[in-house]
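1. just the structure for this:
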Amino acid sequence: MNKSLFRRKNVDDLLNANNDVQLSKTLGPFALILLGVGAIIGTGIFILPGTVAAEHSGPAIIFSFVIAAIVCALAGMCYSEFASAVPVTGSAYTYSYIVFGEVIAWLVGWALLLEYGLAAAAVATGWSAYLSSLLAGFNIHIPLAFSGPFNPAENTYINLPAIFIVVLTSFLLTLGSKESTRFNTIMVFIKVVVILLFIIVGIFYVEPDNWQPFMPFGMSGVLSGAALVFFAYLGFDAVSSAAEEVKNPQRNMPIGIIGSLFICTVLYVAVSLVLTGLVSYTNLNVSDPVSYAIQLAGQEWIAGIISLGAIVGMMTVILVMCYGGTRLLFALGRDGLLPKVMREIHPKYKTPVKNTWIFAALISLCAGLLPIDKLTELVNMGTLIAFTMVSIGILWLRKNKEISEGGFKVPLFPFIPIVSFVLCIFLILQLSVQTWIACGIWFVIGLLLYFGYGKKHSLMNK
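-> This is a model prediction of the structure:
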């Protein structure tokens, strides 16, 4: 095997290079936590709990959320150590470049692009459905032809609301990290207030009998539920994409990653308990379980507010997923693996404006034409591949003498990184054969692009 395929980056060179194309340091710990909460809380709290409780976990969905959170927290600690040691944009892609070499880093980056792009498109599709439902309540109807994926049999041709929200969030991203995180802060505050409103009001209408049987599908149902609600935590890794734009990353990156995971897990468990207490899990297989449950409790006005909160909540997910994707494209372009246009920084806004709009165009195409189930099939695979590489990569990072002794360190080393790696592999094995085949095709395309362009233009050639 050609050794140039596994050429690795020197940490000092990585930290000191590219001074002419670096991003501005504007983010503190609070902004990072809000970035994580903005990415995580969306589809996972407003849609997933109903389906998973009805078909897999029952009221024991709270255990599914906790198991998925533990897997994410273990991987999150590994991410935190990498982000603290190597505060450079690119997330798992950059970390893999240091410990595994170029071709592995490229494949991890390629998997992450799949995660960020398809997750943003899937959430945009869900956002469109919630918006149509909310507008229908005011007797405003979007024409059927323009409100769904391309499906002439159903008389739908393009999902214009989904395209609109992708374009809007991409425009916000071009204005700069400070401006987009300010918008994210406002939106996160609104959706957390809405979630707390549901919990506080809903708890008075809980019927404990609805929690019986608590684990109707057994432990296997809880575990399969965990593999599904894992989707609800996607996005916390996008926080590590912000490493280069963080003030004091050694301290603030771990706070942002672990803090956002903890807050979201508490909210997920609380919502799931109230939700399954309000309505029997057998009746929760609906597209809007949270607002549906509170409607059954006779609180119509709360249901309307929740629908509005869902729309706001999904906007922040799209924003952070697009943010992670554009920063990854920036890192790939800066390393020469993608064309130079990907690394160009706007002189006024100090953001990669061109790659933001290229990424937005691709996401819009998926969101406007493809159904949501097709979009979500591959997202978990891309994420878990990145998680496995980051988890096992810590073992090599600790051996690297170039890394400073300060910063966050994963506790109980090497136990936690190894357990994280094994759990991620376990969840990958739960995914369907069709997902494996589709992912294989995606990686073949990535390898063709790498050998056709990236390997020849890589800065490592110099």
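
2. rest of the way, CA atoms for contacts and neighbours
-> OK.

3. surely residue 292 and residue 302 touch.
-> No. The pair residue 292 / residue 302 is not scored as a contact, 10.3 Å apart, by Cα atoms under 8 Å.

4. give me the more crowded residue out of those two.
-> residue 292 (22 against 19; other Cα atoms under 10 Å).

5. give the other helices and strands that the host helix or strand of the more buried one contacts.
-> Element membership for residue 292, per DSSP states H and E: helix 289-296. If you count contacts as 3 or more Cα pairs under 8 Å, 6 or more residues apart in numbering; DSSP states H and E, helix 289-296 packs onto helix 48-52, helix 249-278, helix 300-334.

6. with adjacent residues omitted, what lies nearest to the most centrally placed residue in the chain?
-> For the chain, the residue sitting closest to the mean C-alpha position, by Cα atoms, centre = their mean, is residue 235 at 2.3 Å. Sequence neighbours aside, residue 39 is the residue nearest to residue 235 in space, at 4.8 Å (criterion: Cα to Cα, 6 or more residues apart in numbering).

7. where do the helices sit along the stretch 301-450 of the chain?
-> 353-369, 372-376, 379-397, 415-429, 433-449 (DSSP state H, counting those that start in this stretch).

8. cool, the stretch 51-200 of the chain as well?
-> So, for the stretch 51-200 of the chain - with DSSP H, counting those that start in this stretch - the helices run 61-85, 92-99, 102-137, 160-174, 177-202.

9. which one of the ones you listed lies nearest to residue 385?
-> helix 102-137 (7.0 Å; Cα to Cα).

10. quick one on the thing from earlier: quick one: the helices and strands packed on helix 289-296 as a markdown table, columns for distance to residue 123 too.
-> Below are the helices and strands packed on helix 289-296 laid out as a markdown table (distance: least, Cα to Cα, whole Å):
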| stretch | distance to residue 123 |
| --- | --- |
| helix 48-52 | 12 |
| helix 249-278 | 17 |
| helix 300-334 | 6 |
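
11. most tightly surrounded among those helices?
-> helix 48-52 (a mean of 27; mean count of other Cα atoms under 10 Å).

12. what does the helix holding residue 292 rub up against?
-> Contacts to helix 289-296, defined as Cα atoms under 8 Å, 6 or more residues apart in numbering, come from residues 46-47, 49-50, 198, 202, 275, 278-279, 286, 300, 302-304, 306-307.

13. show me what counts as buried in that helix.
-> 289-294 (16 or more other Cα atoms under 10 Å).

14. tilt between it and helix 300-334?
-> 170 degrees (axes from the mean of the first three to the mean of the last three Cα atoms, to 10 degrees).

15. next, the second sequence, to be compared with the first:
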Amino acid sequence: MSIFSRAFKRESVDSYIQADSHMTRVLTTRDLIGLGVGTVIGTGIFILPGHEAAQNAGPAVSVAFLIAAIFSGLSGMAFAEFSSAMPVAGSAYSYGTVVYGEIIGWLLGWSLILEYFLAVSAIATGFSAYLNNLLITFGIHIPKSLLAGPMEGGIVNLFAVLIILLVTVILSRGLNASKKIENGAVILKVVILALFIIGGSFFIKHTNYVPFYPKEFHSGFGGLNGIWAATASIIFAFLGFDTIAAHAAEVKNPQKTMARGIIGTVIISALLYVLFSIVLTGIVNYKKLGVDDPAAFALQAIHQTQFSVVITVGALVGMFTAILALVYASSRLTYSFGRDGLLPRGLGKISGGSRLPVNALILAVIVESIFAGLIPLNTLASLINAGTLLAFMFINFGILILRRRKDLSHDGFKVPGYPLVPLVAGVISLLLITKLPVETLELFSVWLVLGIIWYFAYGIRHSKLS
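-> Take a look at the predicted model:
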């Protein structure tokens, strides 16, 4: 067999199911929605609606959120079908290895691990900034050297590291304990958002909605470039429901539960984002919302300053749930690499007592803590989008292959409107990749090259498929 043929050798689903049989299936639909909403509704809801309203769409930012949700729903259905047909750990990595071949699956997993690691670190850094602002409100001042890494003139971003370690302690207690904390925190976050939406609706001025789509944003075909620009930025607020697929090996009745968890996450997140943006732009004129804390700013504008502390707490809870869900997902993906031999096999071991991939969890946390504590992520943050969109593209197109494979037939959820829906979603993913900044694409290309080098230097020789 040539090295090219070997690289594109495909794994069987049965092999994955057997390898994951030591993991405990305890997650329900509610748990998956908790993980999904915990990831998707993070810092974005407290920042993006204001920025995009001020810079691209005005009050029509709610329409942009709706369009982004529809696209996310299309890709979400593709993940739901794959996870129903292949209830195994690893998300796009495992799916890609089965339908495309090992090297494609590895590169998809290599892309997603970058997304997860950077996302955890970036959100932890944001958590540190919000927590510091809250402490200042109460007269507590932390030395600047403990709020930034060496590249920003400090020693270490202490709060960013501590929140990751706290999440690790929670996850190490097992699935039952961590899912209860995640679900409780998500409920608290949704309640705070609901309070803003319901309470803020009494302060809406209808004149702030006129014009709904301001003329200064009219450009391009049909004058809709402003809405499309806002949509392109907002789409990334919905990236995160794909992490649900990483837990398919720990889900009860995955043929039904996975689809309900993913689609439920998209619907709930879309509803919260759209209603939040409608109320926000109704309280304050869109021109004033180009700030990093638009919700708190809007509350101050209507003289409800005391509630802005509650919003800050909501943001902190939102970031906590996102970090927990992403550390969870990154450890499962790292476990999948070790399970298959593409990374050292010790990472693929399951602890006999907790039934958790402890070694994979430790490695993920070490890397994420180093990034969060020492490295500023402004330049690297957009790499999160590149890796995720690449996975979206291959998974959507992969539905076309999945349906043709007689050995992969299944009775679970199936994407409606086949083959048009997955084809359109795949093309949209490709178009969005081309809209990313050139420097982002260059850095992402370097990451992919490093992945290819690792695969041929180590992975292909140690892989279970060899």
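
16. circling back: quick one, which of the helices of the stretch 301-450 of the first structure gets closest to residue 214 of the first structure.
-> helix 415-429 (23.6 Å).

17. quick one: that closest one aligns where in the second structure?
-> Mapped onto the second structure using TM-score structural alignment, helix 415-429 of the first structure covers residues 420-434.

18. what does stretch 223-243 of the first structure give?
-> Mapped onto the second structure using TM-score structural alignment, stretch 223-243 of the first structure spans residues 228-248.

19. one more: stretch 262-278 of the first structure?
-> Going by TM-score structural alignment: stretch 262-278 of the first structure matches residues 267-283.

20. average gap between the matching stretch and the first structure?
-> In the superposition with the first structure, the average deviation recorded for stretch 267-283 of the second structure is 0.6 Å (mean Cα distance after the TM-score superposition for the first structure).

21. what do you get for stretch 358-367 of the second structure?
-> Averaged out, stretch 358-367 of the second structure is 1.3 Å away (mean Cα distance after the TM-score superposition for the first structure).

22. who's in contact with that stretch?
-> With contact meaning Cα under 8 Å, 6+ apart, stretch 358-367 of the second structure is reached by 117, 164-165, 168, 172, 327-328, 330-332, 334-335, 346-351.

23. can you do 6 Å?
-> 331, 334-335, 347 (Cα atoms under 6 Å, 6 or more residues apart in numbering).

24. can you give me the buried ones in that stretch?
-> 358-361, 363-365.

25. tabulate the residues you listed (CSV), appending distance to residue 61 of the second structure.
-> Shown next, in CSV, are those (distance: Cα to Cα, whole Å):
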residue, distance to residue 61 of the second structure
358, 43
359, 43
360, 40
361, 38
363, 40
364, 36
365, 36
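
26. which of these sits closest to residue 126 of the second structure?
-> residue 365 (17.1 Å).

27. ok, the alignment partner in the first structure of the closest one to residue 339 of the first structure distance?
-> The alignment partner of residue 365 of the second structure in the first structure, by TM-score structural alignment, is residue 360. Counting by Cα to Cα, to the nearest Å, the separation of residue 360 of the first structure from residue 339 of the first structure is 17 Å.

28. cool, and residue 394 of the first structure?
-> Residue 394 of the first structure is 30 Å from residue 339 of the first structure, by Cα to Cα.

29. the two: which is more packed in?
-> residue 394 (25 against 17).

30. the more buried one -> the second structure?
-> Residue 394 of the first structure maps onto residue 399 in the second structure, by TM-score structural alignment.

31. from residue 422 of the second structure, how far off is its match?
-> According to Cα to Cα, residue 399 of the second structure stands 7 Å off from residue 422 of the second structure.

32. ok, now residue 304 of the second structure?
-> To residue 422 of the second structure, residue 304 of the second structure is 46 Å away according to Cα to Cα.

33. more crowded one of the two?
-> Between residue 304 of the second structure and residue 422, counting by other Cα under 10 Å, residue 422 is the more crowded of the two (24 against 13).

34. apart from its chain neighbours, what residue comes closest to that one?
-> Nearest to residue 422 of the second structure is residue 396, by Cα to Cα, 6+ apart, at 4.8 Å.

35. tell me the residue in the first structure aligned with residue 350 of the second structure.
-> So, by TM-score structural alignment, residue 350 of the second structure is matched to residue 345.

36. so what's the residue count around the residue nearest to that match when sequence neighbours are not counted?
-> Leaving aside its chain neighbours, residue 345 of the first structure sits nearest to residue 352 (4.5 Å; criterion: Cα to Cα, 6+ apart). Counted by other Cα under 10 Å, the residues lying close to residue 352 of the first structure total 25.

37. ok, residue 352 of the first structure to residue 324 of the first structure distance?
-> 12 Å.

38. same check, this time on residue 303 of the first structure
-> Residue 303 of the first structure is 32 Å from residue 324 of the first structure, by Cα to Cα.

39. cool, residue 86 of the first structure as well?
-> Residue 86 of the first structure sits 17 Å away from residue 324 of the first structure, taking Cα to Cα as the criterion.

40. Three-state assignment for the residue nearest to residue 64 of the second structure when sequence neighbours are not counted, please.
-> Take residue 64 of the second structure and drop its neighbours on the chain: the residue closest to it by Cα to Cα, 6+ apart is residue 231, 4.7 Å away. Three-state call for residue 231 of the second structure (DSSP: H, G, I helix; E, B strand; the rest coil): helix.

41. give me the neighbour count for residue 231 of the second structure.
-> Neighbours of residue 231 of the second structure using other Cα under 10 Å come to 25.

42. same deal with residue 390 of the second structure?
-> By the criterion of other Cα under 10 Å, residue 390 of the second structure has 19 neighbours.

43. swap in residue 206 of the second structure?
-> Residue 206 of the second structure, neighbours per other Cα under 10 Å, totals 10.

44. just give me the match in the first structure for residue 170 of the second structure.
-> By TM-score structural alignment, residue 170 of the second structure lines up with residue 172.

45. of the helices and strands packed on helix 289-296 of the first structure, give the one that comes closest to residue 126 of the first structure.
-> Among those, helix 300-334 sits nearest to residue 126 of the first structure (Cα to Cα), with 8.0 Å.

46. so where is that closest one in the second structure?
-> So helix 300-334 of the first structure sits over residues 305-339 in the second structure, by TM-score structural alignment.

47. now whatever residue of the first structure lines up with residue 462 of the second structure, nearest residue through space, not along the chain?
-> In the first structure, residue 462 of the second structure lines up with residue 457, judged by TM-score structural alignment. Spatially, and ignoring its direct neighbours in sequence, residue 457 of the first structure is nearest to residue 336 (5.3 Å; Cα to Cα, 6+ apart).

48. who are the contact partners of the one you found?
-> By Cα under 6 Å, 6+ apart, the neighbours of residue 336 of the first structure are 457-459.
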